[in-house]
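K.L.:
Here's a sequence, model it:
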Amino acid sequence: MVNFNGALFAEDSTLLTANNRGLKYGDALFETVRCVNGTVFFWEDHYFRLMASMRILRMEIPMEFTLEFLEEEIKKTIEANALGDNSVRIRLTVFRNDGGLYTPETNNVSYVIETSALDSPFYILEDGDYEVELFKDFYVNKDMLSTLKTSNKVLHVVASVFAKENGYSNCLLVNNEKQVVESINGNLFLVKDNVIKTPPLSDGCLDGIIRKKLMEIIEATEGLELQEASISPFELQKSDELFITNTIMGIQSISKYRKKVFGNTVAKSLVGKLNAKARISQAN
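P.N.:
Sure, this is the predicted structure:
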């Protein structure tokens, strides 16, 4: 079952028309959130990111779009799919309503909530091979729009095709100044000695929720130093570890980039702290 503007429909129902602005112009935002046993991890952070993004895109925020309302709609959708006792991936998509060409006829919005089951209630660091390569055919722009979670992800789609065609697990994306920004599906962290570095939002990386939480964890961990600074491609092979973060997988270690093989000692220490932070968000 999917939730369309508060009403529940079968997954194969026809809900959207050919005039949907998310389809025609990428005029949509989405939040991917993780829910365990009826509790949405870091929900306040996701909610406020969505509200800020809607304001930036000049979408009209409905009066009923409160923190509590959207959380209840998410839980209603989970229950309708009999996933209340499971770990669940939720995608909440908000799009401007039909009408207009580039200039919309209205700034009013609709929403769709989709759910799917996850294997584990905890963030687990997968050990296996995870090789990446730089994707340099197209570049991420260094602007605020690149930091938003919009449905306009064609660069990431093309990079995914490149990775699949060449046998890579993922690709690292660069901006138009050739700085490494992020991966296809998450934020990037680089470890060198006791310093953990991640690109700043001004370089064009996604304003990720797990990025934010991990930065808080690193800053509070004795013996680790956080740097929010640009990363050049030359730094990648000189680092001790590279890892990717997002809301669903938590932390994914990169095992290989070109000829360099990486460890994951720091990533292993951080995934436990991330799980602890998620449990605190559940308790609250």
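
K.L.:
From now on I want contacts and neighbour counts done on CA atoms only, so please keep to that.
P.N.:
Will do.

K.L.:
if I look at N108, how far off is L101?
P.N.:
15 Å (CA to CA, to the nearest Å).

K.L.:
One more, so I can put them side by side:
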Amino acid sequence: MINFNGNITSGEDNILTQNRAFLFGDGVFETVKIVNSKILYLEDHYFRLMASMRVVRMEIPMNFTMEYLEEQILKLINESNLAISARARITVFRNDGGLYLPKTNEVSFLITASAQENSLYEINKSEYEVDLYKDFYVTKQLLSSIKTTNKMINVTGSIFAHENGLANCLLLNDSKNIVEGLQGNIFMLSGKKLVTPPVSEGCLNGIMRKQILATAKKIEGIEIAEEIISPFDLQKADELFLTNVIMGIQPITKYRKKEFTSNLAHLLVQKLNESITEN
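P.N.:
Now for the predicted structure:
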């Protein structure tokens, strides 16, 4: 028997009573972008998911190949009439049983999908103000670099941003350096030098982060570096922008009293879209 919102029931129909992703955050996930029935950056997503499962000691099923993952996502997309432009999330969680110590390392998965308004990436031109989130800190460890179902710092940070009229917040690590935004990796342009924190600082090993690094390297005159970013560095930057695979690039227009341009962000979005339409 369980008490669910004040009602005593058998609990047999409540799938959350033993679900380890719900009870312990014992899950990992990937969110992918689909354009015209093609999963963008599929290989990168697949290998990051496999690496995440290994980090948390999940047993990877023999049939869980990249082709199988693609087939399962596209089956849902096509049956939902979302093939033109969509986002999908695959969550992998350890099967029921046990407390902190699981009874098995075998897994199940759940895929959900929703429509996206635009298939190609677009720059959001509205004001986008950010500030630091200091209530909790990201630790510099391997778990911080993968996508687990424990995202409480992102949830509480998003509530803080909403309560303070901010579009987003920047997270700090335990050394008080900038790690990332609540919904993506951060890049900083100072002069001709484009900087993003190294993964060792605790930031997510982002799929779009990888694309931006590769794309920016091809732009003449731009120097690329993975270096520590302190809060003081933000005041000296010419551009700041956030990246993830769903939104692409989101320029930051204001941090405290400092305002920023977005010229490089626009150029990078153009090149990202060119690579999508060419493939």
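
K.L.:
ok so, going back, quick one: which of N108 and L101 of the first structure has more around it?
P.N.:
Per other CA atoms under 10 Å, whichever of N108 of the first structure and L101 has more neighbours is N108, with 15 against 11.

K.L.:
For the more buried one, what is the corresponding residue in the second structure?
P.N.:
Matched across to the second structure, N108 of the first structure falls on E106, judged by TM-score structural alignment.

K.L.:
Tell me who's in contact with the residue nearest to that match when sequence neighbours are not counted.
P.N.:
Distances taken as CA to CA, 6 or more residues apart in numbering put E59 closest to E106 of the second structure, at 5.1 Å, once the chain neighbours are dropped. The neighbourhood of E59 of the second structure, defined by CA atoms under 8 Å, 6 or more residues apart in numbering, consists of M53, N105, E106, V107.

K.L.:
tell me which of the residues you listed is nearest to M152 of the second structure?
P.N.:
Nearest to M152 of the second structure among the contacts of E59 of the second structure, counting by CA to CA, is M53 at 19.9 Å.

K.L.:
Wait, the closest one touches E30, no?
P.N.:
No - M53 of the second structure is beyond contact range of E30, at 11.3 Å (criterion: CA atoms under 8 Å).

K.L.:
For V161 of the first structure, give its distance to F135 of the first structure.
P.N.:
11 Å.

K.L.:
which of the two has more neighbours?
P.N.:
Ranked by neighbour count (other CA under 10 Å), V161 of the first structure and F135 place F135 first, with 22 against 14.

K.L.:
one step back: could you check which of M53 and E30 of the second structure has the larger neighbour count?
P.N.:
It is M53, of M53 of the second structure and E30, that has more neighbours when counted by other CA under 10 Å, with 23 against 19.

K.L.:
how far away is the more buried one from T148 of the second structure?
P.N.:
10 Å.

K.L.:
Find residues that contact each of the two.
P.N.:
V28.

K.L.:
what's the counterpart of T93 of the first structure in the second structure?
P.N.:
That one, T93 of the first structure, aligns with T91 by TM-score structural alignment.

K.L.:
wait, I meant K149 of the first structure
P.N.:
Applying TM-score structural alignment, one finds that K149 of the first structure aligns to K147 in the second structure.

K.L.:
residues near T104 of the second structure, how many?
P.N.:
Close neighbours of T104 of the second structure, defined as other CA under 10 Å, add up to 13.

K.L.:
Report the spatially closest residue to it, excluding sequence-adjacent ones.
P.N.:
Nearest one to T104 of the second structure, counting by CA to CA, 6+ apart, is N95 at 6.7 Å.

K.L.:
V40 of the first structure against V33, yeah?
P.N.:
Yes - between V40 of the first structure and V33 there is a contact under CA under 8 Å: 6.9 Å.

K.L.:
Return the residues in contact with the alignment partner in the second structure of G250 of the first structure.
P.N.:
Counting by TM-score structural alignment, G250 of the first structure corresponds to G248 in the second structure. By CA under 8 Å, 6+ apart, the contact set of G248 of the second structure is Y121, E122, M208, V269.
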